[in-house]
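Trainee: Structure for this input, please:
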Amino acid sequence: MNWLLVIIGAMAGAPLRYLTDRAVQLRHDSVFPWGTLAVNVTGCLILGLLTGAAASGHASSHLQLLLGTGLCGALTTYSTFSYETLRLTETGAGFYAAANVVASVTAGLGAAFAGVSIAGAVWPG
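Mentor: Reported below is the predicted structural model:
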């Protein structure tokens, strides 16, 4: 049963990742990977909310598998972040590569902390 929840979540997360990445990237005339940044930060926020909800007893293990492992696992992508950062460096866009690393780590951690804080305000433990 658990594996089915992960599959269902991933079936939603993978196309959502692709469509969001394309929609965001089409709106920016830049080599910076805005689409990947957007999906990764969104995934961090969702995981933060889910973590906060679970800590207060408002998210079951099934919901964690569905949304955390399945949806966010397919939505976010560390491998694409790494690849795009490497490509930026290889093409001489070192500033964008460094900005991608700093923005991804800072915004991702910030979104995760924000999600936990929001969940704590909504569902006090």
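
Trainee: rest of the way, CA atoms for contacts and neighbours
Mentor: Fine.

Trainee: Now do the contacts for Val24.
Mentor: Val24 makes contact with Trp34, Gly35, Ala38 under the criterion CA atoms under 8 Å, 6 or more residues apart in numbering.

Trainee: so of those residues, which ones are in helices?
Mentor: Members of these lying in helices (criterion: DSSP state H): Trp34, Gly35, Ala38.

Trainee: Verify the stated contact: the second one with Ala23.
Mentor: Yes: the pair formed by Gly35 and Ala23 meets the contact definition of CA atoms under 8 Å, at 7.5 Å.

Trainee: Based on its surroundings, how many neighbours for the nearest residue to Gly57 once chain neighbours are set aside?
Mentor: Leaving aside its sequence neighbours, Gly57 sits nearest to Gly125 (CA to CA, 6 or more residues apart in numbering; 7.6 Å). By other CA atoms under 10 Å, the residues close to Gly125 number 13.

Trainee: any idea how far Gly125 is from Ala23?
Mentor: Using CA to CA, to the nearest Å, Gly125 is found at 38 Å from Ala23.

Trainee: for Gln64, same thing?
Mentor: 27 Å.

Trainee: Those two - which one has more neighbours?
Mentor: Gln64 (21 against 13).

Trainee: List the buried residues for the lengthiest helix in the chain?
Mentor: Under DSSP H, the helix in the chain containing the largest number of residues is helix 94-122. Residues 96-97, 100, 104, 107-120 are the ones in helix 94-122 that count as buried (16 or more other CA atoms under 10 Å).

Trainee: next up, for comparison:
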Amino acid sequence: MTPPEFRVDPDVDLRVPADRGELAAHPAAVLAAIAAGGVLGALARTGLQAAFPHPPTGFPWATFGINVAGCLLIGLLMAVITARPTGPLVRPFLGVGVLGGFTTFSTYVVDAQRAVAAGAPGTALAYLAATLVGALLAAWTGDAVAGRLLARAGRGEPR
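Mentor: Take a look at the predicted model:
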């Protein structure tokens, strides 16, 4: 298990004295891990969106797929790092950086606004609802699948 002095959680509330210690111990390393991961995630997202463009009135399948896949991976990651000890920068790099840079809920809102402005409010509403439901189900599925696989691996069953 990782000693408490090496655990890093970038999702801290700096008004809570205990949370200040985690980030204060390695602030440059945490920020560097988040930045490096964010660059990789944003590049992957941008590449997929460029490969699969959509007209303003069309359903933004690339952004939808990115957000749903990203939420699935976040669910998997959080289950794994909760169950198994990891290095102090795994969550900042992969969770906040790579997957935070990969998912794009700001583009989600812009896509919906553009669809409404282009005269396709039905597409916008369908996209907003499908992304919300899909992302929540994907995160839950990722967590559930990882939990089952980790439980099976812990009992020595074949993967």
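
Trainee: which of the contacts of Val24 of structure 1 does structure 2 keep?
Mentor: On the basis of both residues aligned by TM-score structural alignment, their matches' CA atoms under 8 Å, what survives of the contacts of Val24 of structure 1 in structure 2 is Trp34, Gly35.

Trainee: tell me the contacts of the closest residue to Gly95 of structure 2 other than its chain neighbours?
Mentor: Closest residue to Gly95 of structure 2 apart from its sequence neighbours, by CA to CA, 6+ apart: Ile74 at 6.4 Å. With contacts defined as CA under 8 Å, 6+ apart, Ile74 of structure 2 is in contact with Gly95, Leu99, Ala139, Gly142.

Trainee: Report the separation between the corresponding residue of structure 1 for Ile74 of structure 2 and Leu67 of structure 1.
Mentor: Matched by TM-score structural alignment, Ile74 of structure 2 corresponds to Leu47 in structure 1. Using CA to CA, Leu47 of structure 1 is found at 8 Å from Leu67 of structure 1.

Trainee: Equivalent analysis for Gly13 of structure 1, please.
Mentor: Taken as CA to CA, the span from Gly13 of structure 1 to Leu67 of structure 1 is 9 Å.

Trainee: Check the gap between Val39 of structure 2 and Gly142 of structure 2 for me.
Mentor: For Val39 of structure 2 relative to Gly142 of structure 2 (CA to CA), the value is 23 Å.

Trainee: Leaving out the residues flanking it, which one is nearest to His28 of structure 1?
Mentor: Per CA to CA, 6+ apart, closest to His28 of structure 1 is Trp34, 7.6 Å.

Trainee: didn't that neighbour look like it was pressed against Gln25?
Mentor: Yes: the pair Trp34 of structure 1 / Gln25 is scored as a contact, 5.9 Å apart, by CA under 8 Å.

Trainee: and Thr46 of structure 2, what pairs with it in structure 1?
Mentor: Using TM-score structural alignment, Thr46 of structure 2 lines up with Tyr18 in structure 1.

Trainee: After alignment, which residue of structure 1 pairs with Val90 of structure 2?
Mentor: In structure 1, Val90 of structure 2 lands on Leu63 (TM-score structural alignment).

Trainee: Contacts for the helix or strand hosting that match next, please.
Mentor: Leu63 of structure 1 is part of helix 61-63 when elements are defined by DSSP states H and E. Residues outside helix 61-63 of structure 1 that contact it (CA under 8 Å, 6+ apart) are Asn2, Leu5.

Trainee: Where in structure 2 does the very next helix or strand once past it align, residue-wise?
Mentor: Downstream of helix 61-63 of structure 1, the first helix or strand assigned by DSSP H and E is helix 72-75. Aligned using TM-score structural alignment, helix 72-75 of structure 1 spans residues 99-102 in structure 2.

Trainee: mean shift of the strand or helix carrying Ala69 of structure 2 relative to structure 1?
Mentor: Ala69 of structure 2 belongs to helix 61-83 when assigned by DSSP H and E. Superposed on structure 1, helix 61-83 of structure 2 shows a mean distance of 0.9 Å to its aligned residues (mean CA distance after the TM-score superposition for structure 1).
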